[in-house]
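S.K.: Okay, predicted coordinates and the sequence, questions at the end:
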Amino acid sequence: MVEIRLEKVKARITEGKFLEDITLEIARDQHWAVVGANGSGKSAMGKLLCNGLPVLSGTSRVPVRSAYVSFEKIDEILEVERYNDDSDFLGYVTEGTRVDRFILAGTDADEARLAELAQELGFTKILERGIKFLSTGEMRKALICKALLQDPELLVLDEPFDGLDRDSSAVLKQLISSCIERGTQVVLLLNRFSEIVAETTHIAYIKECRIFMSGEREEMLASEALRRFHAFHYTLPAVLPEVDTARSVPPLVPGEPLIDMKNVSVRYGEKQILRGVTWTVREGEHWKISGPNGSGKSTLLSLISGDNPQAYANDISLFGRKKGSGESVWDIKKRIGLVSTSLQQEYRVAGTVKVAVISGMYDSIGMYSQYTLRQQEIALEWLDILHMGHRRDHAFRDLSYGEQRLVLLARAMVKQPDLLILDEPCQGLDDVNREMVLKLIDHLGRTGDTQILYVNHNFDDRIPCITNSMELVPAAGGGYTAAIG
């Protein structure tokens, strides 16, 4: 029996952008993966299946009870949480909305059912924390848990494995299997063929907002035409773009460590995050930072980037100066380029892709002064390197999640900073763009003067120039500490 039927559907994604001529039938016993490049229309396809897009023409029959979990949904929730945050007004950090209250809100489930599902998902310990303190992976689990408590007929998961460590990915795969066993129909929206789960019966490949190919799993995976179409072709730039000399900073003192942390600890209320972290990044070193979801990787990076006030209560020196010795946050930011999920969540101002890249030269979210013609030329060179030049005049907020990530990578690299902090830089990227970005980061690390800090969960995403490693591991007494490899 066909449960989902789309016939010649045209649906509006944004003003001037549409899903076109979508024809698809999904039987009750089928579980699909929709795969495609960044900006191809995968997320829009997920919304269409959950009755979340206006259908302009054609026939659409989709389940009444459905749930859609995506990066964008997380961004919307955290934006509301930031709007309601009273921490600045009160003078101390508030808990905000607790995880258990967030999950139960709008559902008919009780705390016993939540406790049972949280145990299955392996995140019982975070139920009493505020959602604004969750890692990317923890927030993903909370959203999936909330969706499942609504007992959907159809569960659509948009890039469910991005940002999850290996153990969490294994738990999520088991949860997807359990959902299917209980009778929930599952559709996965994926950038990577490698993330297709065993229960997937059919695959649709989407390109330019149309279904390019679809069919049974094995037939699609064996398709020579699909492999040729999805092949990687990228040439590294012979020379990196110039740096805007008008915004350059004085050279670093030779021999001084870029980062020197001694016995650093961070806690929020009763929750210990980091404990006794001692770590030095010397001139010329590139580092990989690893650890499970919730171990404090993003907290560690925020101590460096200047966004965490607890940095001033610890013994931390950056670029040869002790934190709190008179330097401003902006003095630090001038030497740093940053890509992270939290930055992408915060970059909500209006403006074009081109302006978003130029803002990296000013370390601002948006532009509030006139930029120069030379700055524009440099920004456009970086966009061309990342194959985003054709989107230069589009609104940043209208891009897909993966396209936004590419623009923020250009923004971080545009000034070729002394320190490039990459917190899950490939999150949301398809196979082709991921390989392009990894090759470009390695090229920058080998040929430029930039040193790299790289946080990543996917063991396939390797950068050859990175030879140093630091792993956050459980510390005696609680929290996590550094194990240097």
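M.R.: Ah, there it is.
S.K.: contacts, neighbours, all on C-alpha from now
M.R.: Will do.
S.K.: In the stretch 251-400 of the chain, mark out all the helices, start to finish.
M.R.: Assigned by DSSP state H, counting those that start in this stretch, the helices in the stretch 251-400 of the chain fall at 297-305, 329-333, 341-346, 353-362, 373-385.
S.K.: Check which residues of the longest strand belonging to the chain are buried.
M.R.: The longest strand of the chain (DSSP state E) is strand 2-14. For strand 2-14, the neighbour count (16 or more other C-alpha atoms under 10 Å) marks 4, 5, 6, 9, 10, 11, 12, 13 as buried.
S.K.: Please report how far the first one lies from residue 53.
M.R.: Yep, that's residue 4 we're talking about. According to C-alpha to C-alpha, to the nearest Å, residue 4 stands 15 Å off from residue 53.
S.K.: quick one on the thing from earlier: for the helices of the stretch 251-400 of the chain, state which one has the densest average packing.
M.R.: Comparing the helices of the stretch 251-400 of the chain by mean neighbour count (mean count of other C-alpha atoms under 10 Å), helix 353-362 comes out on top with a mean of 26.
S.K.: before we move on, back to that, with distance to residue 482 added, can I get the helices of the stretch 251-400 of the chain in TSV?
M.R.: Converted to TSV, the helices of the stretch 251-400 of the chain look like this (distance: least, C-alpha to C-alpha, whole Å):
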stretch	distance to residue 482
helix 297-305	10
helix 329-333	23
helix 341-346	22
helix 353-362	30
helix 373-385	35
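S.K.: second one coming, line it up with the first:
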Amino acid sequence: MNQPKTLAIYPLGNPSEAELLDELKKTLQSAYPSLSSLGWSEFSERAIDRFLLNESRHGNSGLSQNKHFSHLSSGEKRRALFSQLIQEAPEVLLLVSPLESLDPANRAYFLEELHKLSSQCWIIQVLHRPDFLLPWTAEELDFDLRYRQLAPHQNKARSTEFANAIQAKGLPEFAEQKVPQQFDSLIEMKGLELHYGNRCILQDIHWRVKTHEFWELSGPNGSGKSSLISLITGDNPQGYGQPYSLFGRKRGSGESVWEIKSHIGYFTPVQLQGFGGYQNALEVLLSGYYDSVGLYQLPSDRQLRIARQWLDLLQIPLKNAFRNLSQGQQRLVMTARAFLKQPPLLILDEPTWGLDPEQVALFVELVNLMYKESDASLIYVSHHPEQGLKPTHRIQLIPHEEGSIANTYIVE
């Protein structure tokens, strides 16, 4: 057997993960014949999706023993999958953006374990951002899916043309006239606590989000970011009776979950799992007016015109099947979808995971513009600061044995 190598693969053209990985495997086996006889293990979003599906069908994913896999944060899911894979002693480990969506401690753990494995198995890292390159990588290659070709990686200067075009054009108008808000505080928490069984997740959280503020929410994996967001979106039943208000109403005072959601535009990459059918980009975008997964109502001429303006701004073909768009294109459509209905609060949960630097720059420009050209308040969830993002406030969750506490401050 040939000495194992660590390879870095940069996909060109930002294809979808599903079409990329299958063709990449075939191309690598042709370029490195010894890989054809070895067993492959995969660390990717589609691998995580398989375990989530297994849990929904059989009640157990097979990965997490202490609580449901679906209840874990994105970083915890990735660590659970990674721990399973390294226990299987893989011969070829194919990893898609393994170091993204991780806090520094988990990133250090991944690096240590991968370095140990690198002398025993091939490690093939698919990445979009060179700052997450494994430091002992032997070869860096570009992969062009159109021609099924590998070539030495070429560092290219980042194009700002797309981001500049968005800045120059500005955002499309809204379809409906905005209804005046009857509240000043969108979120007001006064000593909120959250427990799962005997485990305290959040303790004594004091946080107020007022109209037209831009908050960046950060914290390590498992610190409670997802749980905090679920309390805001109304999806966490433990919100009833807690000392906090949403959009001027005390939680549990008779409001429905749908009333809460009517004030919120929300995007997290997990939502993409629900849009795998044959809808085109225009239909997915228009469904944002109705908060539906799929378009089941006839949009007005004005809504249709504005949705087309959004896709033109984002340079995405109207009729392309949504599932065939690149990761970056899908996330731009979903972010615009969350913003279409002119919500008082827009929540973006780790939206740039798996995007290349040019796509991240475009996404950041779009988010900054959404805040600048609307009255909406924004909450942007991330593990690491995005260069160019311009929040007005920050909230950091800091883990303690008794539950995470919150540190809030104004950005100077």
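M.R.: Received it, and whenever you're ready, just let me know what you need. Computed from a predicted model, the values in this text were never measured in an experiment.
S.K.: TM between them?
M.R.: Once superposed, the chains reach a TM-score of 0.89 (TM-score structural alignment, normalised by the length of structure 2), with 404 aligned residues with a C-alpha RMSD of 2.8 Å.
S.K.: Ok, which of the helices of the stretch 251-400 of structure 1 comes nearest residue 194 of structure 1?
M.R.: Judged by C-alpha to C-alpha, the one of these that comes nearest to residue 194 of structure 1 is helix 341-346, at 22.4 Å.
S.K.: Have a look at how far, on average, that closest one is from structure 2.
M.R.: With mean C-alpha distance after the TM-score superposition for structure 1, helix 341-346 of structure 1 departs from structure 2 by a mean of 3.2 Å once superposed.
S.K.: who touches that helix?
M.R.: Here helix 341-346 of structure 1 makes contact (C-alpha atoms under 8 Å, 6 or more residues apart in numbering) with 75, 78, 79, 136, 365, 404, 405, 408, 423, 424.
S.K.: Got a ChimeraX select line for the buried ones in those?
M.R.: Filtering these down to the buried ones (16+ other C-alpha under 10 Å) takes a single ChimeraX command:
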select :75,78,79,136,365,404,405,408,423,424
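S.K.: Dump the contacts of helix 341-346 of structure 1 into TSV; add distance to residue 45 of structure 1 and secondary structure as well.
M.R.: Listed next are the contacts of helix 341-346 of structure 1 as TSV, based on distance: C-alpha to C-alpha, whole Å; DSSP: H, G, I helix; E, B strand; the rest coil:
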residue	distance to residue 45 of structure 1	secondary structure
75	19	helix
78	24	helix
79	24	helix
136	23	helix
365	30	coil
404	18	helix
405	20	helix
408	24	helix
423	28	strand
424	25	coil
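S.K.: what number of residues lie near residue 113 of structure 1?
M.R.: Per other C-alpha atoms under 10 Å, the neighbour tally for residue 113 of structure 1 reads 12.
S.K.: swap that for residue 406 of structure 2, sorry
M.R.: 19.
S.K.: Could you tell me which residues make contact with it?
M.R.: Residues near residue 406 of structure 2 by C-alpha under 8 Å, 6+ apart: 205, 206, 395, 396, 397, 398.
S.K.: To which residue of structure 1 is the third one aligned?
M.R.: By TM-score structural alignment, residue 395 of structure 2 lines up with residue 470 in structure 1.
S.K.: Skipping adjacent residues, who's closest to its match in space?
M.R.: The spatial neighbour of residue 470 of structure 1 that comes closest, neighbours along the chain excluded (C-alpha to C-alpha, 6 or more residues apart in numbering), is residue 484 at 4.5 Å.
S.K.: That neighbour maps to what in structure 2?
M.R.: Using TM-score structural alignment, residue 484 of structure 1 lines up with residue 408 in structure 2.
S.K.: again, but for residue 76 of structure 1
M.R.: By TM-score structural alignment, residue 76 of structure 1 lines up with residue 50 in structure 2.
S.K.: In three-state terms, label its match for me.
M.R.: In three-state terms, and counting by DSSP: H, G, I helix; E, B strand; the rest coil, residue 50 of structure 2 is helix.
S.K.: out of the helices of the stretch 251-400 of structure 1, nearest to residue 173 of structure 1?
M.R.: The closest of those to residue 173 of structure 1 is helix 341-346. By C-alpha to C-alpha, the value is 22.7 Å.
S.K.: Pull the number of nearby residues for the residue nearest to residue 470 of structure 1.
M.R.: By the criterion of other C-alpha under 10 Å, residue 484 of structure 1 has 13 neighbours.
S.K.: residues in contact with it?
M.R.: By C-alpha under 8 Å, 6+ apart, residue 484 of structure 1 lies in contact with 279, 469, 470, 471.
S.K.: With residue 333 of structure 1 instead?
M.R.: Here residue 333 of structure 1 is in contact with 305, 306, 363 (criterion: C-alpha under 8 Å, 6+ apart).
S.K.: What's residue 185 of structure 1 aligned with over in structure 2?
M.R.: Residue 185 of structure 1 maps onto residue 122 in structure 2, by TM-score structural alignment.
S.K.: pretty sure its match is in contact with residue 95, am I right?
M.R.: No. Residue 122 of structure 2 is not in contact with residue 95 according to C-alpha atoms under 8 Å; the separation is 10.7 Å.
S.K.: I'd say residue 455 of structure 1 and residue 427 touch.
M.R.: No. Contact between residue 455 of structure 1 and residue 427 fails when scored by C-alpha under 8 Å: they sit 10.8 Å apart.
S.K.: For the strand or helix carrying the match of residue 395 of structure 2, which helices and strands make contact with it?
M.R.: Taking DSSP states H and E as the criterion, residue 470 of structure 1 maps to strand 468-474. Using 3 or more C-alpha pairs under 8 Å, 6 or more residues apart in numbering; DSSP states H and E, the elements in contact with strand 468-474 of structure 1 are strand 287-290, strand 480-484.
S.K.: how about those in CSV, adding distance to residue 207 of structure 1?
M.R.: Output for these, formatted as CSV (distance: least, C-alpha to C-alpha, whole Å):
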stretch, distance to residue 207 of structure 1
strand 287-290, 34
strand 480-484, 43
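S.K.: So which of the ones you listed is nearest residue 461 of structure 1?
M.R.: Between these, strand 287-290 lies closest to residue 461 of structure 1; by C-alpha to C-alpha that is 11.1 Å.
S.K.: Pull up the aligned stretch in structure 2 for the closest one.
M.R.: So strand 287-290 of structure 1 sits over residues 215-218 in structure 2, by TM-score structural alignment.
S.K.: check the fit of that stretch onto structure 1 and give the mean distance.
M.R.: Superposed on structure 1, stretch 215-218 of structure 2 shows a mean distance of 0.8 Å to its aligned residues (mean C-alpha distance after the TM-score superposition for structure 1).
S.K.: hmm, who's touching that stretch?
M.R.: With C-alpha under 8 Å, 6+ apart as the test, stretch 215-218 of structure 2 has contacts from 225, 377-384, 391-397.
S.K.: Just the buried residues from those residues, in PyMOL please.
M.R.: Restricted to buried positions by 16+ other C-alpha under 10 Å, the PyMOL selection for those reads:
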select buried, resi 225+377+378+379+380+381+382+383+384+391+393+394+395+396+397
